[in-house]
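In: no sequence for this one, just the structure:
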């Protein structure tokens, strides 16, 4: 039984190669012949050699580590994005550090500093709902560390981004409600600090305008995405002298909370009030009635973000220009809207 960990010297002596050749073979240096690299890797496996990642990172100026920053884990959206990204990054030989900001701007800054201290090669980011200053991400840019934003993207940084077509998804959702005969359509919107909240609000507004339905400010409420507030605001809308006959929610958790409130008040869904969500969380198909929602290609968001980051890392000096990838959405119709749409409904 070996009583010490195998070293590069052990491999070099066994194969009668120089230490530098073995080191280059282990780190994938292009100047090492394929046959030599294969011999070195086989011997490293036989001797149970464990690479010194710190030494390698000092040699290559790479840690083979990517940071992923997400704002919350309450919904399945961000875990699924992470899985998609991690699949792509693992295939490329990268490890991942996951940081959860818990919708706290202060925690997000701490997480950014942690990733800098960990010398990550790049980061994938979806910022918190309270983030309005992005200086902690600009530091990565100044240090030459590539950054890719996903889902919650920003205009303030010239970096690559992955988003879905929030405007088009919202427009189609509201148009579907109109095609089922609804006219007083309320919208529970997210905070205006989030670009996707603003895009979904614009899609809602334009769908009403294009169908000659006046926009009623009393039916639009922007809120902080906490479910207790959603409960309060849904009750507020239902208590209006002229309550809404439909609700388009910023996301599925909001829509599901609204569905609970409406059912508890003895109202019929979708006859008295119809509901549409956004994101197609798995639970949206399990509740009764099923939730009509705008589906996002969640796994693709993570995969696309990871690929954009790898493209940046592959070009060490002349990095490609930043890219914006916008993925399509899909309206899934379930029982929370009319099961018998009026003629002309394109969905």
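Out: Alright, I've got the coordinates. Predicted model, so just to flag it, every value in this text is computed and none were measured. Numbering: from 1, shown residues only.
In: going forward, measure contacts and count neighbours with C-alpha atoms only.
Out: OK.
In: Leaving out sequence neighbours, find the closest residue to residue 289.
Out: Once flanking residues are discounted, residue 289 sits nearest to residue 335: 5.0 Å by Cα to Cα, 6 or more residues apart in numbering.
In: which residues sit in contact with the one you found?
Out: By Cα atoms under 8 Å, 6 or more residues apart in numbering, the residues touching residue 335 are 269, 270, 288, 289, 290, 291, 292.
In: Any of those residues buried? List them.
Out: With burial judged by 16 or more other Cα atoms under 10 Å, the buried subset of the contacts of residue 335 is 269, 270, 290, 291, 292.
In: which ones among these are found in helices?
Out: With helices taken from DSSP state H, there is no overlap with the buried ones among the contacts of residue 335.
In: Now the two most distant members of the residues you listed.
Out: The span of the buried ones among the contacts of residue 335, defined through Cα to Cα, is set by 269 and 292 at 11.4 Å.
In: Same list, the buried ones among the contacts of residue 335, but as CSV with distance to residue 233 please.
Out: Converted to CSV, the buried ones among the contacts of residue 335 look like this (distance: Cα to Cα, whole Å):
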residue, distance to residue 233
269, 18
270, 19
290, 22
291, 19
292, 20
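In: In strands, which of these fall?
Out: Among the buried ones among the contacts of residue 335, the members found in strands (DSSP state E) are residue 292.
In: what's the closest of the buried ones among the contacts of residue 335 to residue 74?
Out: The closest of the buried ones among the contacts of residue 335 to residue 74 turns out to be residue 291 (Cα to Cα; 18.5 Å).
In: Use this one as the comparison:
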């Protein structure tokens, strides 16, 4: 017997059990005693048993592939999300097909077509900054394709969602800046179409309102492509610094906007935090290595990827159509450093 090709029939013969008993034991069926499950699993592990995924997919009409739709793989936040997704997918013997739309609605639609041609079992989706119309996802949802939205979500489609506490994170950061004595707190954020933009602005405005601050709308600047284009950040920062009363503190709403803003401020010769304080949503490594170290709103991107994948696989493997959906909200952590 070749141990690298061991089958369920081989295990059944070796342990003098039926094929169905071995199959159910490996799946952890309640119909099989714990002692038998342990016996089968130990034998399977010792003899390097691996399930025949192709045979299973043909039998169950499943591809055991998950499609991932997101903006940019090199983005620090999404790189961590992908690591979380992969950790669960690998443990469950699912393959990933990852697409990046580079913040383009047109590319998002085309990538979605490519994924469906490959008959993925489900989708993990984070919307592009240009996406206002979600009908391309709605059509697939109506056809019964399981999907979970994460980070950048839509309420137009009934589906599981996994998000960050964007309101709370922005509120904490803005409140911190207020308590440090800053008077004119501006923000540079992403596309107004995105759920994360609306929620982070809600937290920002809530903190200002509670403190009796009434800043004009020009203290809020948008980057239509989430800061992927450095010129967007340059324009937003220029608009803020040209105000009659320029901001003395800045809240930035994503990795790319945070890093870009920090660099541009220093290139302009402005001192952080003496002339302008900076705090930002960020998941890049070692913000303490910035000079001065950067105050950040930390999101648990890895956990977001894990949770979204668990919800999707549960839905894919459910015996009945899922009609009740969950919204998981992960907490943020404000880490105060010298930039504020």
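Out: Received it, and whenever you're ready, just let me know what you need. Note that the coordinates shown come from a computational prediction; the quantities given were computed from them, not determined experimentally.
In: returning to that earlier point: of the contacts of residue 335 of the first structure, which stay in contact in the second structure?
Out: Of the contacts of residue 335 of the first structure, the ones still in contact in the second structure (both residues aligned by TM-score structural alignment, their matches' Cα atoms under 8 Å) are 270, 289, 290, 291, 292.
In: aligned partner of the third one in the second structure?
Out: Under the alignment defined by TM-score structural alignment, residue 290 of the first structure is paired with residue 293 of the second structure.
In: quick one: that match and residue 337 touch, right?
Out: Yes. Contact criterion Cα atoms under 8 Å: residue 293 of the second structure and residue 337 qualify, at 5.6 Å.
In: Name all residues that make contact with the match of residue 290 of the first structure.
Out: 287, 337, 338, 339.
In: Export those to TSV and append columns for secondary structure.
Out: Output for the contacts of residue 293 of the second structure, formatted as TSV (DSSP: H, G, I helix; E, B strand; the rest coil):
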residue	secondary structure
287	helix
337	coil
338	coil
339	coil
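In: Residue 193 of the second structure: which of those residues is nearest?
Out: residue 287 (28.3 Å).
In: Distance of that closest one relative to residue 121 of the second structure?
Out: 38 Å (Cα to Cα, to the nearest Å).
In: Compare those two (neighbour count), which wins?
Out: For residue 287 of the second structure versus residue 121, the count of surrounding residues by other Cα atoms under 10 Å is larger for residue 121: 23 against 17.
In: so what corresponds to that one in the first structure?
Out: Residue 121 of the second structure maps onto residue 121 in the first structure, by TM-score structural alignment.
In: just the strands in the stretch 201-347 of the first structure please.
Out: 220-222, 246-249, 274-279, 292-295, 324-327, 330-332 (DSSP state E, counting those that start in this stretch).
In: These: which one's closest to residue 107 of the first structure?
Out: strand 220-222 (23.7 Å).
In: packing partners for the closest one?
Out: Secondary-structure packing of strand 220-222 of the first structure (3 or more Cα pairs under 8 Å, 6 or more residues apart in numbering; DSSP states H and E): strand 185-189.
In: how about the residue nearest to residue 289 of the first structure, what's its partner in the second structure?
Out: Using TM-score structural alignment, residue 335 of the first structure pairs with residue 338 in the second structure.
In: and if you look at residue 251 of the first structure?
Out: Residue 251 of the first structure maps onto residue 254 in the second structure, by TM-score structural alignment.
In: Surely that match and residue 296 touch.
Out: No. Contact criterion Cα under 8 Å: residue 254 of the second structure and residue 296 do not qualify, at 10.1 Å.
In: More neighbours: the two, which one.
Out: Shown here are residue 254 of the second structure and residue 296; by other Cα under 10 Å, residue 296 has more neighbours (29 against 24).
In: How about that one, nearest residue that isn't a chain neighbour?
Out: residue 280 (4.9 Å).
In: The first structure: which residue goes with that neighbour?
Out: Match for residue 280 of the second structure (TM-score structural alignment): residue 277.
In: all helices of the stretch 1-150 of the first structure, in order?
Out: 8-15, 19-26, 34-46, 53-60, 77-91, 105-117, 135-142 (DSSP state H, counting those that start in this stretch).
In: Of those, which is nearest residue 219 of the first structure?
Out: Proximity to residue 219 of the first structure, assessed across the helices of the stretch 1-150 of the first structure by Cα to Cα, is greatest for helix 77-91 (27.1 Å).
In: Mind reading off the mean deviation between that closest one and the second structure?
Out: Helix 77-91 of the first structure, aligned to the second structure and superposed, deviates on average by 1.1 Å (mean Cα distance after the TM-score superposition for the first structure).
In: residues touching residue 102 of the first structure, list them.
Out: Contacts of residue 102 of the first structure by Cα under 8 Å, 6+ apart are 70, 71, 72, 73, 128.
In: Identify the farthest-apart pair in those residues.
Out: Checking these with Cα to Cα, the most distant pair is 73 and 128, at 11.9 Å.
In: Which one's more surrounded, these two?
Out: Neighbour tally, residue 73 of the first structure and residue 128, criterion other Cα under 10 Å: the higher count belongs to residue 128, 23 against 13.
In: so how far is stretch 146-157 of the second structure off the chain centroid?
Out: Computed by Cα atoms, centre = their mean, to the nearest Å, the chain-centroid distance of stretch 146-157 of the second structure equals 11 Å.
In: Aligned to residue 304 of the second structure, what sits in the first structure?
Out: Per TM-score structural alignment, residue 304 of the second structure is aligned with residue 301.
In: How many residues are close by its match?
Out: Residue 301 of the first structure - counted by other Cα under 10 Å - has 25 other residues nearby.
In: Could you do residue 241 of the first structure as well?
Out: Using other Cα under 10 Å: residue 241 of the first structure sits among 7 other residues.
In: Could you find the counterpart of it in the second structure?
Out: Using TM-score structural alignment, residue 241 of the first structure lines up with residue 244 in the second structure.
In: Looks like residue 315 of the second structure contacts residue 148 (just checking).
Out: No. Taking contacts as Cα under 8 Å, residue 315 of the second structure lies outside contact range of residue 148: 9.3 Å.
In: Comparing the two, which shows the higher neighbour count?
Out: residue 148 (27 against 22).
In: Was I right to think the more buried one contacts residue 311?
Out: Yes. At 7.3 Å, residue 148 of the second structure and residue 311 qualify as touching, with contact defined as Cα under 8 Å.
In: Can you pull the residues that touch both of the two?
Out: Here residue 148 of the second structure and residue 311 have residue 160 as joint contacts, going by Cα under 8 Å, 6+ apart.
In: returning to that earlier point: how much space between the match of residue 121 of the second structure and residue 300 of the first structure?
Out: For residue 121 of the first structure, the distance to residue 300 of the first structure - Cα to Cα - is 22 Å.
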